[in-house]
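**Q** no sequence on hand, only this structure:
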């Protein structure tokens, strides 16, 4: 089993250093849920709710947003240039050292 180190900053500014497995086909939203971080994931990871929106703080190349992610972020609140949906970020070895911040909850 191979894990990557990821830092997740919650909505209160607290940093959580987590280990995320690369061999379980998980995404960042699922990792947040497994560590009981406040991510609702209302749609279950289908890029349909933006409750797992986060800001990419580190300089990792996560590739382009797919059409579903782009459409959802177009409708979401608190979107920034570095916004991504956690459910659309598969955990891989390339994410070693990733730092993300959870976006504020929508009103």
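**A** That came through, no problem. This structure is a prediction, so every number in the text was calculated from the model and none was measured. Numbers count the residues shown, from 1 in each chain.

**Q** make it CA atoms for all contacts and neighbour counts henceforth
**A** OK.

**Q** got a list of what the residue most central in space within the chain touches?
**A** Among the residues of the chain, residue 86 comes closest to the average C-alpha position under Cα atoms, centre = their mean, at 2.6 Å. Going by Cα atoms under 8 Å, 6 or more residues apart in numbering, residue 86 touches 27, 28, 29, 52, 53, 54.

**Q** one more structure, for comparison:
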């Protein structure tokens, strides 16, 4: 099972194992990782699951599609490595991915 390391703004780490095909958002919610609200439940209709993908993982996690880009316009403090965690699907290729949670979501 692929592993995700979530890092909160205060540098607290949460390591989560999750099955392939699970979104980063689902893994966070199911494992009680704070800061991932996911108000829309993963429908890419809000920006409450906004995260920063560690730069070493940006290429492997892919680029946001047009709908995600539109929703990222609503994310506070969006950066070039911003993603909606509901749109990043876990796979063996992403085993070890590092995800940072923005300060305002703490």
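**A** Alright, I've got the coordinates. From a predicted model like this one, the values you see are computed outputs, not experimental measurements.

**Q** among the contacts of residue 86 of structure 1, name the ones in helices.
**A** For these, the ones inside helices are 28, 29, with DSSP state H as the criterion.

**Q** alignment lookup: residue 25 of structure 2 to structure 1.
**A** Aligned counterpart of residue 25 of structure 2 in structure 1: residue 29 (TM-score structural alignment).

**Q** count of neighbours near its match?
**A** When neighbours are defined as other Cα atoms under 10 Å, residue 29 of structure 1 has 25 of them.

**Q** what's the average distance for the longest helix seen in structure 1 when superposed on structure 2?
**A** Across structure 1, the longest stretch assigned as helix under DSSP H is helix 67-75. Its match in structure 2 and helix 67-75 of structure 1 itself, once the structures are fitted together, sit a mean 0.8 Å apart by mean Cα distance after the TM-score superposition for structure 1.

**Q** quick one: that helix to chain centroid distance?
**A** Between the mean C-alpha location of helix 67-75 of structure 1 and the chain-wide mean there is a distance of 14 Å, by Cα atoms, centre = their mean, to the nearest Å.

**Q** stretch 46-56 of structure 2 too?
**A** Distance, stretch centre to chain centre, for stretch 46-56 of structure 2: 4 Å (Cα atoms, centre = their mean).

**Q** who's in contact with it?
**A** By Cα under 8 Å, 6+ apart, the surrounding residues in contact with stretch 46-56 of structure 2 are 25, 35-40, 71-72, 74-75, 79, 81-86, 97-102.

**Q** which among those count as buried?
**A** Members of the contacts of stretch 46-56 of structure 2 that pass the buried threshold by neighbour count (16 or more other Cα atoms under 10 Å) are listed as 25, 35-38, 71-72, 75, 82-86, 97-102.
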